[in-house]
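Novice: Sequence isn't available, so here's the structure alone:
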């Protein structure tokens, strides 16, 4: 089976080749900054424009199954599409729009060393962006996903001393997640 980091590096190399900005997200990214957990797929937020789509899909199709119509719709509607490798591992590509959170995710991403020999890097959603995105997913899912909540609390607990809490609270308030963030911060403090 393909190693998720190796697969993320393969996709990232293709995105870089086509000047498509990206940030690794989801459980793989939150495991880097919070509580580690297993994952069966990879989430990447991307800034993809219509003019880039055909060339990118042509390159991706060499190594992956790509639902072309879903990719086209994702670019038009700022939704997602996926890639599937030969082992059946899935990469979800979330095409970003112009929301505050979408902009935050790319503006604050961090370049992380993921292998040392040879040195290889991935752009990863910053802890604050991950907290906000996961709170958004948690809220959209009816505030019932224990996994999303555990990821949020784990990141807040592990990164509390490095997070700009004032900025995080301000952004959360601006996008309607202020109360959820306050609850998560209290929960992270209680479980320290």
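Specialist: Good, I have the coordinates. Everything numeric in this text was worked out from a predicted model, so none of it was measured.
Novice: going forward, measure contacts between C-alpha atoms and count neighbours the same way
Specialist: OK.
Novice: So for the protein, which residue is the most central one in space?
Specialist: Geometric centre of the chain, nearest residue: residue 25, 1.8 Å, by CA atoms, centre = their mean.
Novice: Test my guess that that residue contacts residue 130.
Specialist: Yes. Counting by CA atoms under 8 Å, residue 25 touches residue 130, with 6.9 Å between them.
Novice: Can you classify residue 24 as helix, strand or coil?
Specialist: strand (DSSP: H, G, I helix; E, B strand; the rest coil).
Novice: dropping in the other structure now:
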């Protein structure tokens, strides 16, 4: 099913060819979608660990974002051109406070979006978010720092 969606999306792109993955650019576009609607978000997972000194092979981009059903349309709107996703699956994930994926069409990089469950633990994560300057071309990235 996903393969069919990818094939249809790529057929719509007039001059598509696989681009090298620039994780910073892909991550920045999704972070900007959150920032535009003032939704708290941060990078986590293997990218956050690697930037903090625990080198890991990044297979995808993990993003924690406090999305809800009201903010979801405004979050997805600027991503529709560059990412492949199923709105109905995303709405369900946001309602159930789970996760969903976006697939960047130029690089085929996957962005896994984790929607916090609003537990006390999840609420405490906001205190662990710090800014990290990865590249002077971009503003600092919100990054989940390790628990000591």
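Specialist: Sure, I can see it. None of the values given here were measured: they were computed from a predicted structure.
Novice: that older thread, how about the residue nearest to the centre of structure 1, what's its match in structure 2?
Specialist: Here residue 25 of structure 1 is matched to residue 44 in structure 2, going by TM-score structural alignment.
Novice: contacting residues around its match?
Specialist: Residues in contact with residue 44 of structure 2 (CA atoms under 8 Å, 6 or more residues apart in numbering) are 61-64, 143-144.
Novice: Just give me the match in structure 2 for residue 9 of structure 1.
Specialist: So, by TM-score structural alignment, residue 9 of structure 1 is matched to residue 28.
Novice: repeat for residue 110 of structure 1
Specialist: Under the alignment by TM-score structural alignment, residue 110 of structure 1 pairs with residue 130 in structure 2.
Novice: which SS state does its match fall under?
Specialist: Following three-state DSSP, the label given to residue 130 of structure 2 is strand.
Novice: just checking, it touches residue 145?
Specialist: Yes. Contact status for residue 130 of structure 2 versus residue 145: in contact at 6.6 Å, counting by CA under 8 Å.
Novice: Show me which of these two is the more surrounded one.
Specialist: Shown here are residue 130 of structure 2 and residue 145; by other CA atoms under 10 Å, residue 145 has more neighbours (20 against 14).
Novice: From residue 87 of structure 2, how far out is the spatially closest residue to the more buried one that is not a sequence neighbour?
Specialist: Leaving aside its sequence neighbours, residue 145 of structure 2 sits nearest to residue 128 (CA to CA, 6 or more residues apart in numbering; 5.4 Å). For residue 128 of structure 2, the distance to residue 87 of structure 2 equals 30 Å [CA to CA, to the nearest Å].
Novice: residue contacts, residue 134 of structure 2?
Specialist: Residue 134 of structure 2 neighbours (CA under 8 Å, 6+ apart): 140-141.
Novice: Could you do residue 68 of structure 1 as well?
Specialist: Per CA under 8 Å, 6+ apart, neighbours of residue 68 of structure 1: residue 57.
Novice: Structure 2: which residue goes with that one?
Specialist: Taking TM-score structural alignment, residue 68 of structure 1 has residue 87 as its aligned residue in structure 2.
Novice: Run through the strands of structure 1 in chain order.
Specialist: Applying DSSP state E to structure 1 gives strands spanning 21-25, 41-47, 80-84, 90-95, 110-116, 119-124.
Novice: The longest helix along structure 2 to strand 61-65, inter-axis angle?
Specialist: Looking across structure 2 with DSSP state H, the single longest helix is helix 23-36. Angle, helix 23-36 of structure 2 to strand 61-65, by axes from the mean of the first three to the mean of the last three CA atoms, to 10 degrees: 10 degrees.
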